[in-house]
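Asks: Generate a structure from the sequence data that follows.
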Amino acid sequence: MKKLFIPFVLLGVSLNAQITTFPWTETFETSSTTAAAWTKIYESGTQEWSNVATAYYGYTTGAHQGDLMAEFDIDSFDGDATKYVSPILNLSSVNSPTLEFYYRNKDWGGDQNELKVYYRTSTTGTWTLITTFNSSISDWTNSGTLTLPSPSATYQIALEGVAWYGCSINVDDVLVKSGILSTSEFDKKKNTFKVYPNPTSDFINIKSEKRISEVLIFDLAGKRMNQIKEDNNEVKIPVHQLPTGTYIIQIKNTEGILNSQKFIKK
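Replies: You can find the predicted model right below:
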């Protein structure tokens, strides 16, 4: 089927809007200056993304915060897929940009829709898959921190819903920010954590002055290789299963501060 590209056209909203200040949060509220600049690409079928206050089916509560959220509708079970495409993000000067959001994706009697996350580095570029969420999530859940590879001045992300007759897919509070502390921030916090040994063959040890809440490991292409939820000042992560190469480890503490560091797996 021929792909269709249909933008929103609203008075006073530029479809060429570009985000240049980060962190940037999309709330999908009517007060958001960028909510109407999201566009849709119908990869197959005509299933809709829209900004709504009430979920079509499957949930008793509304948006994660505020009044509105993005929703992928559910009246199909043929694998119809539609991308919800962000405005252009100028990430050319953002250090190690990351993406996270809140979502829910509840199954319906065992039928499970899929939420896929893509990026492209230009408005006509090829889409590259970052990750897929295809398990039943009945309440608002954080996506975890996703690395955005190959940052450019004309970057876009896409949330793709794939319809397999599950409940509605809801997304809210999309956040794009730098994944690495600025120099001044790092100077203040550089002694708060330690990652060792580096290089390593079997384990990475993390020691932090603040309690660690989450550890993620990515390869240099941005693929998430591991994610560990924690509540401790010291963590030991097995890495023996990883292929030899260089990886990025991201450490989030209980105060929400995110640190990133490269390590080498021998």
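
Asks: all contacts plus neighbour counts: C-alpha atoms, from now on.
Replies: Fine.

Asks: Now do the contacts for S86.
Replies: Shown in contact with S86 (CA atoms under 8 Å, 6 or more residues apart in numbering): A37, W38, T39, Q156, I157, A158.

Asks: First-to-last residue distance for stretch 216-229?
Replies: According to CA to CA, to the nearest Å, stretch 216-229 extends 9 Å from its N-terminal end residue to its C-terminal end residue.

Asks: Identify the residues contacting that stretch?
Replies: Judged by CA under 8 Å, 6+ apart, the contacts made with stretch 216-229 from elsewhere in the structure are 130-131, 145-149, 213-215, 246-251.

Asks: biggest strand in the protein by residues?
Replies: When secondary structure is assigned using DSSP state E, the longest strand within the chain turns out to be strand 203-219.

Asks: and after that one, which helix or strand comes next?
Replies: Scanning the chain past strand 203-219 towards its C-terminal end, the next helix or strand to appear is strand 224-238 (assignment: DSSP states H and E).

Asks: Could you also give me the structure for this next sequence, so I can compare it with the first?
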Amino acid sequence: MKNIILLAAAVCVAFSANAQISTPQISDFEDGTVQGWTNGAASPNQPTNIPTGGPLGADDNFLEEISAGGSGAGSKLVIQNDDSDWTGDYLGAGVGLFSADVKNGGTEDLFLRVALQGGSDNTRMYTDNSFTLPASQTTWTSFDLVVDNSANWTIVSGASTVEQVLQDVSQIRILSSQSGGFNGDAVAGVLHIDNITADDIFIGFDDNIFNNLVTYPNPVSDILNIESTVRMDNYQIFNVAGQLVSVGELEEQFLQVSNLSEGLYFLKLSNVSGSRTIKFVKR
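Replies: Now for the predicted structure:
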């Protein structure tokens, strides 16, 4: 199941020489570590790398985050990252898409949001929209956060603007909060998450033309079908390391992907109006 939430970040072409993040930035956890994702030094329930059972099944690593509920350290479901790979100038790097694969490993519904800290005074903000991950969602699902304006971010504290935060991010968070916030809600929850991705997807001035773009099946073994109400002219396929593995003109409404190795890929489709990226799994 694919769920798409149109969110908000700021459109800006400013470039910063201090930008640290680059796209695509992916945490896939295949190295057996948590890749910089923590939930604060005081928490007794630090995220854990689970070596099997991810979206690709056996031997696919993923991250498990457990929160205890109640009060005190470890009560809230939050993971955060302030490593250089995930901080810096999001606007200069062209970040336009945030995505992840998730499932609920507990008994409580989760309400996932992205929060950022940045700017000269460490202003904190979170996305107004949330992605509901019910307790019944015990299989992997994915969501995309397409960022194209500043209307849906709420600033919690600090004097920096949304644009200033995005130009100088010092921490990114993924958290569960039903009403919104930077610290998340106290909940006895379990989040399974994988392939956390920030990518440089800007989908053009008329986003509506891409609303009916669909690819299937997913996972795919040979033929990836592409359905769209508008013609897509070109394609690029990237692996999880951000390497371009295939590129060309889209002459038919399908792509032959049987030559790809098994794994997660990003298909970028484009025309004169803009571009759109869709994740797919090759099996």
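
Asks: need the contacts of S86 of the first structure in JSON lines with distance to E185 of the first structure, can you?
Replies: Output for those, formatted as JSON lines (distance: CA to CA, whole Å):
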{"residue": "A37", "distance to E185 of the first structure": "33"}
{"residue": "W38", "distance to E185 of the first structure": "32"}
{"residue": "T39", "distance to E185 of the first structure": "36"}
{"residue": "Q156", "distance to E185 of the first structure": "27"}
{"residue": "I157", "distance to E185 of the first structure": "27"}
{"residue": "A158", "distance to E185 of the first structure": "30"}
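
Asks: Restricted to strands, list those residues.
Replies: With strands defined by DSSP E, the entries of these inside them are T39, Q156, I157, A158.

Asks: Please name the spatially closest residue to the counterpart of the third one in the second structure (chain neighbours excluded).
Replies: By that I understand I157 of the first structure. The alignment partner of I157 of the first structure in the second structure, by TM-score structural alignment, is I172. For I172 of the second structure, ignoring the flanking residues on the chain, the nearest one in space by CA to CA, 6 or more residues apart in numbering is L116 at 4.7 Å.

Asks: sorry, back to before: buried subset of the contacts of S86 of the first structure, written for ChimeraX?
Replies: This is the ChimeraX syntax for the buried subset of these, where burial follows 16 or more other CA atoms under 10 Å:
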select :37,38,39,156,157,158
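
Asks: F193 of the first structure: which of the contacts of S86 of the first structure is nearest?
Replies: Comparing the contacts of S86 of the first structure against F193 of the first structure with CA to CA places I157 closest, at 31.3 Å.

Asks: Excluding sequence neighbours, find me the nearest residue to the spatially most central residue of the second structure.
Replies: Nearest to the mean C-alpha position of the second structure, counting by CA atoms, centre = their mean, stands S99 at 2.1 Å. Across the structure, with CA to CA, 6+ apart as the measure, the residue nearest S99 of the second structure apart from its sequence neighbours is D144 (4.4 Å).

Asks: what number of residues lie near T25 of the first structure?
Replies: The tally of other residues near T25 of the first structure (other CA atoms under 10 Å) stands at 17.

Asks: nearest residue to S84 of the second structure other than its sequence neighbours?
Replies: Closest residue to S84 of the second structure in three dimensions, ignoring its sequence neighbours and counting by CA to CA, 6+ apart: Q20, at 5.9 Å.

Asks: Secondary structure of that neighbour: a strand, I assume?
Replies: No: for Q20 of the second structure, which was evaluated using DSSP: H, G, I helix; E, B strand; the rest coil, the result is coil, with no strand membership.

Asks: What about it, how many residues nearby?
Replies: Taking other CA under 10 Å as the criterion, the count of residues near Q20 of the second structure is 18.
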